[in-house]
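Trainee: Based on what follows, work out the 3D shape:
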Amino acid sequence: MALPPDTNTPASVRDAAQREVFLREVDEAVRQDQLEGFMSRYGKLLLAGIVIALLAFAGWIYWDHRQTKAREEQAEAYVQALDSLQAENLDAAKAKLAPIAAAGGSDANVTSARLLLAGIALRQDRKADALKLFRQVADDGKAPQPLRDLANVRGVAADFDAMKPQDVVDRLKPLAVPGNAWFGVAGELVGMAYLKQNKQDQAGPLFAAIAKDETIEDGLRSRARQLAAVLGVDAVDDVVDEKGEPLGKPAAKAADATDAGE
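Mentor: Here you go, the predicted structure:
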């Protein structure tokens, strides 16, 4: 579009302004042509890409909703199964847990359901089914490690009498160390396996360590203390005063002094 004539503006300035307007219009026309050419060439592909992206996003939203709903239903079924177990209704608990345990994945709910089913199988004298479930959890590299350790300990405990002592040691020795959450239970089983192997020199100190560990429940510590004593290992810590001196030591010295005076 040409500029209106202005008698007060020098001709050179008017020409420069008109050239600038002309070039801008040409540039806009070129851009419009390029856009029209791009749309005619790639418009359908671009539209298809947008549609696919929207469909994919909608699919993801639907999938996420289904997953959330499934997890909620799974959690509800799990709680109902626990209620049935408390009521000693093992068959009802099994019916609720079986679909959870059969679901894909190795999350805590699925793994816990398998462990509970294994416990139900033991209580129903289905030892083979229980051992199969315990082994499935223990060998699942994607399952939470604490649950894998629990499955390992419970599987060995359930099959201890039928297992070779060395197999018990091999499976549980990594857990039978102070500081491990399963030290008490795993240590007791490993100690009993040592006794079957006539390795009293290894069983005694292990039972003594269990007896001295205050984080372990009292019943297990008491059994370990008795076994250690039978094996000739002291499993009782000395009672000391605030200075670290064994209580009774000064009294013993006083008694010695009295005897000497007499």
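
Trainee: C-alpha only now, for contacts and for neighbours.
Mentor: Fine.

Trainee: Near V26, how many other residues are there?
Mentor: Counted by other C-alpha atoms under 10 Å, the residues lying close to V26 total 12.

Trainee: ok, now which ones touch it?
Mentor: V26 sits next to no residue when contact means C-alpha atoms under 8 Å, 6 or more residues apart in numbering.

Trainee: Could you also give me the structure for this next sequence, so I can compare it with the first?
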Amino acid sequence: MSNTDSFIDEVTEEVRRDRLFALMRRYGWIAVLVVILLVGGAAWNEWRKASARASAEQLGDAILSALEQDDSQERVTALDAIEAPTPGGKALLNLLKASEQAGAGDDAGARGSLDAISADSDVPEIYRQIAAFKALTRGNANMSAEDRRLRFEALATPGSPVRVLAEEQLALIDIETGDTEAALARLQAILEDAEITSGLRLRATQLIVALGGTPVETSAG
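Mentor: This next block holds a predicted model:
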């Protein structure tokens, strides 16, 4: 390589270096900002996770303490005093409170706690449907068969976590209203459902036999 070529290369390299430094002086703050945002975002995410975990642990400790009370009414009072940080936590508290109220013989209070969950749009849908189902099974004396049928049908839709249980309640309403044929058909459909539990399978089989039917053998469950 000639001296001229070497000199040209050196000049070219210097020009590139000068341009790079100029670009860094002009736009370097952007790179610094990106680094700060990335580090800050990671730190915020970790803080948020730790905060949520601590909040959940605090709620769990408070619930366990409340459930250690001597009788149902004391447990209801203790659960009532707990502040839940999230809609899901609030729903869990109300489900537990409803259970204790029912244990204390306060059916009206239990239904009120369950209705509060099912009516809260901020609560996850799974809690709302479970609460609505439990409230319906506790409110039979105050509702007509047709009203209960309409509400259980709304819970028996595909994807509902209480769908098969709602179908069982609809079969019981069929029996209550004297439609044995419809009850048998519904109970047999329950036996054939892939989501059936062993307990529900036993109840459905017993009901079919009690109604004079013959359970059809299935491979479900």
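
Trainee: Which parts of structure 2 are helices?
Mentor: Counting by DSSP state H, structure 2 forms helices over residues 3-67, 72-80, 87-103, 107-118, 125-138, 145-155, 163-176, 180-191, 198-210, given from the N-terminal end onward.

Trainee: D64 of structure 1 corresponds to which position in structure 2?
Mentor: When structure 2 is aligned by TM-score structural alignment, the residue opposite D64 of structure 1 is K49.

Trainee: Who are the contact partners of its match?
Mentor: Applying C-alpha under 8 Å, 6+ apart, we find K49 of structure 2 in contact with no residue.

Trainee: how about the helices of structure 2 in JSON lines, adding distance to V216 of structure 2?
Mentor: Listed next are these as JSON lines, based on distance: least, C-alpha to C-alpha, whole Å:
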{"stretch": "helix 3-67", "distance to V216 of structure 2": "44"}
{"stretch": "helix 72-80", "distance to V216 of structure 2": "43"}
{"stretch": "helix 87-103", "distance to V216 of structure 2": "36"}
{"stretch": "helix 107-118", "distance to V216 of structure 2": "36"}
{"stretch": "helix 125-138", "distance to V216 of structure 2": "28"}
{"stretch": "helix 145-155", "distance to V216 of structure 2": "24"}
{"stretch": "helix 163-176", "distance to V216 of structure 2": "17"}
{"stretch": "helix 180-191", "distance to V216 of structure 2": "7"}
{"stretch": "helix 198-210", "distance to V216 of structure 2": "9"}
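
Trainee: With A52 of structure 2 as the reference, measure out to A66 of structure 2.
Mentor: In this structure, A66 of structure 2 and A52 of structure 2 are 21 Å apart, going by C-alpha to C-alpha, to the nearest Å.

Trainee: So between these two, which is more surrounded?
Mentor: Higher neighbour count among A66 of structure 2 and A52: A66, with 19 against 14, using other C-alpha under 10 Å.

Trainee: Just give the number of residues close to the closest residue to that one other than its chain neighbours.
Mentor: Excluding its sequence neighbours, the residue lying closest to A66 of structure 2 (C-alpha to C-alpha, 6 or more residues apart in numbering) is A78, at 5.0 Å. By other C-alpha under 10 Å, the residues close to A78 of structure 2 number 18.

Trainee: try I30 of structure 2
Mentor: Based on other C-alpha under 10 Å, the number of other residues close to I30 of structure 2 is 11.

Trainee: and it, how far is that from S121 of structure 2?
Mentor: 43 Å.

Trainee: Equivalent analysis for D9 of structure 2, please.
Mentor: For D9 of structure 2 relative to S121 of structure 2 (C-alpha to C-alpha), the value is 71 Å.

Trainee: go on, E13 of structure 2?
Mentor: Taking C-alpha to C-alpha as the measure, E13 of structure 2 falls 66 Å from S121 of structure 2.

Trainee: thinking again about what came up before, who are the contact partners of the residue nearest to A66 of structure 2?
Mentor: Residues touching A78 of structure 2, when contacts are defined by C-alpha under 8 Å, 6+ apart, comprise A66, L67, Q69.

Trainee: Verify the contact between the first one and Q73 for me.
Mentor: Just to be clear, that refers to A66 of structure 2. No. The pair A66 of structure 2 and Q73 does not pass the contact test of C-alpha atoms under 8 Å, sitting 10.7 Å apart.

Trainee: Residue nearest the middle of structure 1, spatially speaking?
Mentor: Per C-alpha atoms, centre = their mean, the C-alpha nearest to the average position across structure 1 is that of P144, at 2.9 Å.
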